[in-house]
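1. Okay, sequence plus prediction incoming.
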Amino acid sequence: MKKGFTLFLSLFVFSAIFAQEKKKEQAKDTVKTEVVNVITKYNPKIADAKKIKKNPTIKLLKKSEKKKLEYTIFSAPVASTFTPKSGVVKGIDVGVKERIYKNYLAAGFGNYTTPYIEAFIHHSTRFENEFGLSAKYLSSQDNVSRSVLNSNFSNFNTSFFYKQEDRYFHWKATLNTERNRYNWYGLPSETPYTESTISLINPQQTYNYLNLIGEFNFIDSYIDYGKISAAYFTDDYGSKEILANFNAKLDFPLSFLHLGLDDISVKASVEFLKGEFNNSYTDKNKVTYSTVTAKLHPEYKLSYKGFSLNTGLKIIASLDSENDITNLFLFPEIKIQREIIKDYLNAYGGLTGGLKTNTYKNFTEENPYVSPTLFITQTAETSNFYLGFNGKVNNNISFNIVGILKTEEDKPLFFRNNSKSDGTSNFSNGLSLLGYEYGNSFDIFYDDVKTTTIFGEIAYDFSKKITLGTNFQYDMYTVTNAITKWNLPDMQATIFGKYKSDKWYATSNIFYVSDRESVIYNDAYPSSIKGTKWLANFVDINLNGGYHFNDKFSAFLKLNNILNSNYQRFANFDTQGFQVLGGITYKFDF
């Protein structure tokens, strides 16, 4: 027992001593001298910024050090030619800034018993809306010399608009009205009319026009604008015409293709025309017309190697419900321009076409002596090719010259009606003649016409006060069915000049129109054509000017037909001789 305990105790002590030696030996072998990197997260505070007191030191490399600059000055005497002079600073003469007024009233009177009144009233508010009202009246009560019928006229036009600017779009509403009175006073010279016949002729015609327009301009939108218009036109003979149209322009983006392309603009329109005349020139049957026209015009603009290119396609569908005719037109459009000599010479050209809707209203504006018996149809411009040059010779002289080749189907030509009276009677076939049935009115003759045109213009800015210029147009016509190019001149030219100073202003115009041809009949209606009558060329010189008494009051003077020429724009319709009209203008603000 004692031996066993003694043996156990001896083994325990030996094990404890061995374990201590083992640990000491292990600690000595494993612990080494090393650099310990302690990585911890640093969260700076605003207050820590004040603790940074030293600026960083930047050391440059040897090759980046600045080199010492060594230089030597060789002085030599230079004779000075500069002699200072006393004086004042020379400024730029910008002139006196003219004050612009929003409203004005003008009134005047001239020979031929010609009263003239014009007014414009405009007002805008800080709430981004505005409205305006304008009115103009001009008449001539005395007759043209050598006219046996009344030849007086009057024009009265008014316009009212209201405009509102909103956040995403602007809109504007406009109402236009017109009342114009004329007389068919151009009796044919080849037919002698008795005094009793002339006394029973009533040549007066009055045109009434009403037009309502709504416009919308969008901001930052794919729709640029939209326009709605409705017009109503009548006369003293029961003629009626309604014209309604809608126009819009849209932009379609191509950025989604990632090709760097610009937007494609598309113009779209729908037009409705309907009208009627109580009778035709040949009988008492009504003349009616009605067309619906839809147009789509995509257009794309781009630039390439100095060329500005505009390409498009006009797609037009037209429905003539009166004649049960439907037409579809495709007119390609190309416009190109390039700078040849920078800032001095540009070349441009193109090919286009289109479909024009003729209206009774438009014909009366060009020739107020048409009869209320017209056949109305559309004119197709099948091709229009042009090539021209524009630019400037220097900073004062600019120019433009262009050649045009144009082909038109159903181009309207003014064609004089044959008289239904032999000069001794006011009746035909037992019916009383109307005021336009004495050979003193015009019909419309439609023909396919090819036109070659050369047009040129030049302007010269002589000084800040004086501008001079001229333009000319020479036309060569090829007709298909007509005997000749009725009432179309070969040559037209204009010379103009403008002068403006602080107090005085003046504008002069000299017009030249070459010979034209009109028809002559063998006898009273119905009769064949005897031949043509030449209308002589004419020169018309006009001068308009005035004097400013102050910012608000000024006087004006208009001189027309200074040469007192007795010419005719249309066959048998003499114009007034020398005309003078003077008056005053008052400008003001509310």
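-> Done, it's in. All figures in this text were calculated on a predicted structure; none of them were measured in a lab.
2. can we go C-alpha only for contacts and neighbour counts from here?
-> Noted.
3. Doesn't residue 10 lie inside a helix?
-> Yes - Residue 10 forms part of a helix when assessed by DSSP: H, G, I helix; E, B strand; the rest coil.
4. Tell me, how many residues neighbour it?
-> By other Cα atoms under 10 Å, 11 other residues sit near residue 10.
5. Same question for residue 347.
-> 19.
6. count of neighbours near the residue nearest to it when sequence neighbours are not counted?
-> In this structure, residue 347 finds its nearest non-sequential neighbour in residue 389, 4.6 Å apart by Cα to Cα, 6 or more residues apart in numbering. Burial measure for residue 389: 19 neighbouring residues, criterion other Cα under 10 Å.
7. put this beside the first:
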Amino acid sequence: MQNSSFNTIYTRIPLLIIVLGFSLKMNAQKKEGEVKTDEIEVWKEAKVNLPQANRIFEKISTAKIDNSKKPIRYEFTERRLPVETPEFSPVVTMPDKGSTKEDENAERYNNIIRAGIGNYGHTFLEGHAGISTGEDNYHGIYLKHNAFRLGPIGANYSGQSQNLIKVHSRTSLSALKLAGSLGWERRGFDFYAYNSQVNFNFPESQIFNSWNKFNFTGAISNNKKDAKVDYVFNSNLSYLFTHLKANELVWNASMKGVYPLTEELSALMEGNVVIAQRQDSLTLYRNLYKLKPTFQYKNDLFSISAGLNIINDREKNTFNRSYLYPVIKLDVQPLEGIKVFAGYEGDVYANNLSSLLTENQWLGRFTQLRNTRKTADYFVGGKATLSNGLSVEAKVSYARYKDFYVFNSNSTDSSRFEVMYSNDTTTVKVTTFSGQVGYQIQDIWQSNFKFDVNVYSGLGNLEGAWHRPAFNAIWTNTFTVKDKLLLASDFYMMTGLKGKNYVTDREVKLKSIIDLNFKATYLLSDHLNLFISVNNILNKSYQRYLYYPTQGVNFLGGLSYSF
């Protein structure tokens, strides 16, 4: 597609989105207490999360369905590229709608503090203090300290630390809902890549790195239940700077609106703008604009949505490209409790220094930045929800990518990673088989198993899908014993990982990751809890990234107090 055909529309679209986005100055994160430093998660693209009070959005998803029956919703999220590093540490969910007894206590008392110690010189402190001024009005502050003085090798040469503080607020007015947060996070770590020839007899400062990030998010959404038009705007402004003297400023704003034309037909509009400035050896200006108008028709048996994804990707003084992708999705509910779906779409994903560091913190200097283009994605799947608490989901996706990226060790220093992209003549194909099985016994047991099988082909100049898993799965369980003892377990598995040592010119296959974690919380009273968590119970020595082994069995114990 030629740029000239889009010049007029793209001189207006970015201005419109920017004007709308700057009216936002506050946004609550998806899980307010989790330490997720980016709106873009590792496995999924940034997307608008609609407040539950928005009635028109709800109306569209449940139009003409018997209110006595819960609508079937499949929960697959759009996964950009299959890379993830599980984080194993206790988290506290800030007061919202408690899903566990601990969260219910936090919601009831608004304030909570948790502290613990463990092996590897592990110190942990987490706290939240808030004020509720009504059902939909809340203001609070959250902080977290999570540090390991010692690491898996070289003692204090492989320690790491995380410190975070955030203030957040949500306010409900007659016509609007406002939410926002302002936070700072710092992470410190070492380039401790294992090498049998390394003797740790040099200053630890030589391999130390850290990054600091200031993050300001905001959201504004409709609060009128009977409003004709429903909408939500989100804005995220972040500034990151690293010990390696790189910094990045990113503004990511999005909007979504719905206008019902009839009882069954609705018009939807989505927009997104990502404006980034990275400074390293050079200053790099990168902008990404998206506008996606669609129409949705829904009745008792099926719904269909169709539209266009209009995208402009530009880098100052380098390139300016525009793309037009059709988007179509069909959902059919042939029987009660059963839903099948199919669709096709294309998209462009913003890759920034912030998002890449979230995936792999051991990146070296002068990281190359390119956006990844998904030129086509065909998918089909289904979900069944049974009355006995069992639910099953399945999905098959075949996608083609340009500028597909992988992580691999630097050609001159195996302790530093670089981002490698497929070249212009390469189209990478990724076939993904996804599944999920859930089972629940109300107030006693919840179990959920998810897995993905990834098949990569057409890698071209990349040679291999370095550090991307062929198979990954997670099995989580939670148990409640007499409302006093809460037990939880996580089982992670990841296989098919491999990297290449360009110094020796040899491919290295990494051992399968098998990680079992356990946590127990005993409720001494409504205010006081005793907890202990044990990670990597099987004491497996594995590497998520080449030459970076993880800790063996490690534990954390402490107290949690709600007030």
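-> Looks like it arrived, so ask away. Just so we're clear, the structure is a prediction, and the values are computed from it rather than from any experiment.
8. Per the alignment, the residue nearest to residue 347 of the first structure pairs with which residue of the second structure?
-> With TM-score structural alignment as the matching criterion, the partner of residue 389 of the first structure in the second structure is residue 382.
9. about what we covered before: quick check: which element contains the residue nearest to residue 347 of the first structure?
-> With elements taken from DSSP states H and E, the one containing residue 389 of the first structure is strand 378-392.
10. average distance between that strand and the second structure?
-> Here the mean offset of strand 378-392 of the first structure against the second structure after fitting is 1.1 Å, by mean Cα distance after the TM-score superposition for the first structure.
11. Can you spell out which helices and strands pack onto that strand?
-> Identification of packing neighbours for strand 378-392 of the first structure by 3 or more Cα pairs under 8 Å, 6 or more residues apart in numbering; DSSP states H and E yields strand 345-357, strand 397-416.
12. could you dump those strands to TSV with distance to residue 172 of the first structure?
-> Formatted as TSV, the entries for those read as follows, by distance: least, Cα to Cα, whole Å:
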stretch	distance to residue 172 of the first structure
strand 345-357	25
strand 397-416	34
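13. To residue 122 of the first structure, which of those lies closest?
-> Taking Cα to Cα, strand 345-357 is the member of these nearest to residue 122 of the first structure, at 33.8 Å.
14. Could you list every helix and strand in contact with that closest one?
-> strand 325-341, strand 378-392.
15. hang on, the earlier thing: buried ones in the strand holding residue 389 of the first structure, by neighbour count?
-> Of the residues in strand 378-392 of the first structure, 378-392 count as buried by neighbour count, 16 or more other Cα atoms under 10 Å.
16. ok, now stretch 454-472 of the first structure?
-> Applying a neighbour-count criterion of 16+ other Cα under 10 Å, one finds 454-461, 466-472 buried in stretch 454-472 of the first structure.
17. Redo the helices and strands packed on strand 345-357 of the first structure as TSV? Include distance to residue 180 of the first structure.
-> Listed next are these as TSV, based on distance: least, Cα to Cα, whole Å:
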stretch	distance to residue 180 of the first structure
strand 325-341	34
strand 378-392	25
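18. Give me the three-state assignment for residue 476 of the second structure.
-> Secondary structure for residue 476 of the second structure, judged by three-state DSSP, is strand.
19. My error: substitute residue 343 of the first structure in the last question.
-> For residue 343 of the first structure, the secondary-structure state derived from three-state DSSP is coil.
20. dump the residue contacts of the nearest residue to it once chain neighbours are set aside.
-> Among residues not flanking residue 343 of the first structure along the chain, residue 391 sits closest, at 7.3 Å (Cα to Cα, 6+ apart). Taking Cα atoms under 8 Å, 6 or more residues apart in numbering as the criterion, residue 391 of the first structure is in contact with 343, 344, 345, 346, 398, 399, 400.
21. and the nearest residue in space to the third one that is not next to it in sequence, how far is that from residue 456 of the first structure?
-> With sequence-adjacent residues excluded and distances taken as Cα to Cα, 6+ apart, residue 345 of the first structure is closest to residue 391, at 4.5 Å. Noted for residue 391 of the first structure: a distance of 12 Å to residue 456 of the first structure, by Cα to Cα, to the nearest Å.
22. anything in contact with each of those two?
-> Both residue 391 of the first structure and residue 456 are in contact with 399, 400, where contact means Cα under 8 Å, 6+ apart.
23. Matching residue 549 of the second structure against the first structure, which residue comes up?
-> Under TM-score structural alignment, residue 549 of the second structure pairs with residue 574 in the first structure.
24. Just confirm residue 225 of the first structure contacts residue 246, I think it does.
-> No - applying Cα atoms under 8 Å, one finds residue 225 of the first structure not in contact with residue 246, separated by 10.8 Å.
25. does the alignment partner in the second structure of residue 156 of the first structure sit in a helix, a strand or a coil?
-> When the second structure is aligned by TM-score structural alignment, residue 156 of the first structure is paired with residue 163. Recorded secondary structure, residue 163 of the second structure: strand (three-state DSSP).
26. ok, now which ones touch the residue in the second structure that residue 355 of the first structure lines up against?
-> The pairwise alignment with the second structure assigns residue 355 of the first structure to residue 348, based on TM-score structural alignment. With contacts taken as Cα under 8 Å, 6+ apart, residue 348 of the second structure has the following neighbours: 311, 371, 372, 373, 374.
27. The third one and residue 553 of the second structure: what is the separation?
-> Distance check for residue 372 of the second structure against residue 553 of the second structure: by Cα to Cα, it reads 37 Å.
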